[in-house]
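Visitor: Task: produce atomic coordinates for the following.
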Amino acid sequence: MEYLLELAVSPAAWVALATLIVMEVVLGIDNLIFISILTNKLPAQFRTKARRIGIGMALILRLGLLSTIAYIVQLTTPVFEVLGQAFSWKDMILIAGGLFLVWKATSEMHHSMQPVVEDESTIKTSTVTLGFAAAIGQILMLDMVFSIDSIITAVGMTEHLPIMVVAVVVAVLVMLLASEPLAKFINENPTVVMLALAFLIMIGMTLIAEGFGFHVPKGYVYAAMAFSATVETLNIVARKIREKRQAALVK
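Guide: Next up, the predicted model:
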């Protein structure tokens, strides 16, 4: 208890907490985009439930990983070497996660360009259950990749486990609150889906590069995402203005 009280009155602890929360929220953006695209493929009545269960289980996963933080830190120890390049378990996890993200985003792009129209009323319960379970499984798998990377980064910023736990909980709650409006926005603007999938491919390639020892500054990645999102926002605004003008002319 004294340890927690000391942290509560320490300005450095509060600065570390605020920094970690911002970092966790920013790192959670790409995960949230993936969750939104994945759950939007489910029938409408199951989407919110899938997002809440997926994010809730992701919180449990992250807290579980924090409880094994001593082991997580050791994942950076080289396991083997190929042509002078050392690989650790963290590197292999990042490469596997990046490959999965690139494959998933590419397949979703293909599906978006050649969609299969299905009547939700005729979809069998077994198919919905399978899709629901697959969505949850993929959310957890990708969240594990992002969690290991963010936890190892967090360890370099603070040595206090309670600060890490609070930061993770707050960041996941922010994800939970933002998941619904983000998924709705993506669903209502089909052109945003392609942009979001392009983001996921870029993030996947970044993970692969990190796994092979090529550090890509996160600031460059998020600056590119912000610029692209701004351009797409201007396109959406311009499109809505044109639609209003056309509707006014028809009247």
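Visitor: alpha carbons only for contacts and neighbour counts from here, please
Guide: OK.
Visitor: wait, what's in contact with the residue most central in space within the chain?
Guide: Nearest to the geometric centre of the chain sits N31, at 0.6 Å (CA atoms, centre = their mean). Contact analysis of N31 by CA atoms under 8 Å, 6 or more residues apart in numbering lists 142-143, 146.
Visitor: let's see 7 Å
Guide: D143 (CA atoms under 7 Å, 6 or more residues apart in numbering).
Visitor: One more: the one 5 residues further on?
Guide: Contacts of S36 were listed using CA under 7 Å, 6+ apart, and they are 179, 182-183.
Visitor: What is the nearest of those residues to V231?
Guide: Set against V231, the nearest of the contacts of S36 by CA to CA is L182 (17.4 Å).
Visitor: Most neighbours out of the contacts of S36, which is it?
Guide: A183 (24 neighbours; other CA atoms under 10 Å).
Visitor: sec struct for that residue, please.
Guide: The three-state assignment at A183 reads helix, by DSSP: H, G, I helix; E, B strand; the rest coil.
Visitor: repeat for K104
Guide: Going by three-state DSSP: K104 is helix.
Visitor: To what extent is it buried, counted in neighbours?
Guide: Neighbour count for K104, taken as other CA under 10 Å: 19.
Visitor: check contacts around it.
Guide: So K104 contacts nothing (CA under 7 Å, 6+ apart).
Visitor: coming back round to it: if I look at the residue nearest to the centre of the chain, how far off is S150?
Guide: To S150, N31 is 12 Å away according to CA to CA, to the nearest Å.
Visitor: just E2 next, same as before
Guide: E2 is 28 Å from S150, by CA to CA.
Visitor: who has more neighbours, the two?
Guide: With neighbours defined as other CA under 10 Å, E2 and S150 compare such that S150 has more, 18 against 7.
Visitor: Distance from the chain centre to whichever strand or helix holds that one, please.
Guide: Using DSSP states H and E, S150 maps to helix 125-155. Put simply, helix 125-155 sits 9 Å off its chain's centre (CA atoms, centre = their mean, to the nearest Å).
Visitor: Identify each buried residue in that helix, please.
Guide: 131-132, 135-136, 138-152, 154-155 (16 or more other CA atoms under 10 Å).
Visitor: run this one through as well so I can compare:
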Amino acid sequence: MPIIEFLAPHFAFLSEPTAWAALVTLVVMEVVLGIDNLIFISILTNKLPKEQQSRARRLGISAALVMRLLLLATISFIVQLTTPVVTLFDHGLSWRDIILIAGGLFLVWKATTEIHHSMDPNHDTSEAQVSGTLKLSLGAAIFQILLLDLVFSVDSIITAVGMTDEIVIMYIAVIAAVTVMLVAADPLAKFIGQNPSIVMLALAFLLMIGMTLIADGMGYHVPKGYIYAAMGFSALVETLNMLARRRRASGEQ
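Guide: Prediction:
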């Protein structure tokens, strides 16, 4: 009973329709934002030996969940990150802007490097070479997952604050979104790994997302609806190409 009495005030919002609407909206927003993370995680962990890939995804996403929950606990500090701290080209940059720019530059660098490796016929990605650097690669993969998740987490938390004042709603939305990521991580990574053309498309998505983060950090906001609409249209075209290739292959047989 004491526990119920302690928790009751924190869940009083359940009786308010507006709170439920905010919860659903936040969950959807977190899931959609998680698509960017999943694409990056899939490409990153697919470079590890097969027996380590699923483990790396689970460890990375679980650690990201812990980090997001800790960030929510410091939400009063996170909100203050929108205050300008430096001026660049007559534009005031806050810590949020700096984090977005740094994350965007990291994504652009990572996507460009992976595209170069994919296009380089002399690039050795044999199992033996990957296994030889397993410990470093696994640690580096998890570190990079956390690094990118930090960027998206700060942005999503600041956005969430503008939608609701209930911290419990934010916690529920984050947990729900990360749960979806855990369920979808392996199937998405397997699908990307089995379709080389999808890998290049996913890298192009990461490049576009990186440039969007840089633009947002510099004060040029690009509506995310445009970004996801472009990604969805590109994915639809690639799906049609895949179906056409399969039909041609079955017709030749």
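Visitor: Got a TM-score for the two of them?
Guide: The pair, once superposed, lands on a TM-score of 0.95 when counted by TM-score structural alignment, normalised by the length of structure 1; 246 aligned residues with a CA RMSD of 1.2 Å.
Visitor: Show me what the residue nearest to the centre of structure 1 aligns to in structure 2.
Guide: N31 of structure 1 maps onto N37 in structure 2, with residues paired by TM-score structural alignment.
Visitor: The stretch 1-150 of structure 1: helices as residue ranges?
Guide: 2-8, 11-39, 44-67, 69-73, 89-113, 125-155 (DSSP state H, counting those that start in this stretch).
Visitor: Could you dump the ones you listed into CSV and include distance to N189 of structure 1?
Guide: CSV is the format used below for the helices of the stretch 1-150 of structure 1 (distance: least, CA to CA, whole Å):
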stretch, distance to N189 of structure 1
helix 2-8, 44
helix 11-39, 12
helix 44-67, 16
helix 69-73, 39
helix 89-113, 13
helix 125-155, 21
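Visitor: so which of those gets nearest F227 of structure 1?
Guide: Proximity to F227 of structure 1 (CA to CA) singles out helix 11-39 among the helices of the stretch 1-150 of structure 1, at 14.9 Å.
Visitor: average gap between that closest one and structure 2?
Guide: Compared with structure 2 after the fit, helix 11-39 of structure 1 shows a mean deviation of 0.5 Å (mean CA distance after the TM-score superposition for structure 1).
Visitor: re the thing from before, same for the helix holding S150 of structure 1, what does it pack against?
Guide: helix 11-39, helix 44-67, helix 89-113 (3 or more CA pairs under 7 Å, 6 or more residues apart in numbering; DSSP states H and E).
Visitor: can you tell which of those helices is closest to V237 of structure 1?
Guide: The nearest among these, by CA to CA, is helix 11-39 at 21.0 Å.
Visitor: coming back round to it: quick check: the residue nearest to the centre of structure 1 vs T68 of structure 1, distance?
Guide: For N31 of structure 1, the distance to T68 of structure 1 - CA to CA - is 22 Å.
Visitor: got it, and V170 of structure 1?
Guide: The value you get for V170 of structure 1 to T68 of structure 1, if CA to CA is used, is 20 Å.
Visitor: The two: which has the busier surroundings?
Guide: Using other CA under 10 Å as the criterion, V170 of structure 1 and T68 rank with V170 on top: 16 against 10.
Visitor: got a list of what the more buried one touches?
Guide: I21.
Visitor: That one maps to what in structure 2?
Guide: Per TM-score structural alignment, V170 of structure 1 is aligned with A176.
Visitor: on that earlier part again, ok, the match of N31 of structure 1 to A63 of structure 2 distance?
Guide: 13 Å.
Visitor: next one: W95 of structure 2
Guide: Applying CA to CA, the value for W95 of structure 2 to A63 of structure 2 is 23 Å.
Visitor: same check, this time on I198 of structure 2
Guide: From I198 of structure 2 across to A63 of structure 2, the span is 27 Å (CA to CA).
Visitor: likewise G193 of structure 2?
Guide: 23 Å.
Visitor: same thing with L146 of structure 2?
Guide: 7 Å.
Visitor: Figure out which of the helices and strands packed on helix 125-155 of structure 1 is closest to T76 of structure 1.
Guide: Nearest to T76 of structure 1, of these and by CA to CA, is helix 89-113 at 5.6 Å.
Visitor: okay, and that closest one goes to which residues in structure 2?
Guide: So helix 89-113 of structure 1 sits over residues 95-119 in structure 2, by TM-score structural alignment.
Visitor: again with stretch 133-149 of structure 1
Guide: Under TM-score structural alignment, the match for stretch 133-149 of structure 1 is residues 139-155.
Visitor: what's the mean deviation for the matching stretch versus structure 1?
Guide: With mean CA distance after the TM-score superposition for structure 1, stretch 139-155 of structure 2 averages 0.3 Å from its match.
Visitor: what's next to that stretch, contact-wise?
Guide: Applying CA under 7 Å, 6+ apart, the external contacts of stretch 139-155 of structure 2 come out as 37, 41, 44-45, 56, 60, 64, 68, 99-100, 103.
Visitor: out of the residues you listed, who's nearest M29 of structure 2?
Guide: Distances from M29 of structure 2 to the contacts of stretch 139-155 of structure 2, taken by CA to CA, are shortest for N37, at 13.1 Å.
Visitor: okay, now I209 of structure 2: neighbour count?
Guide: Residues near I209 of structure 2, counting by other CA under 10 Å: 21.
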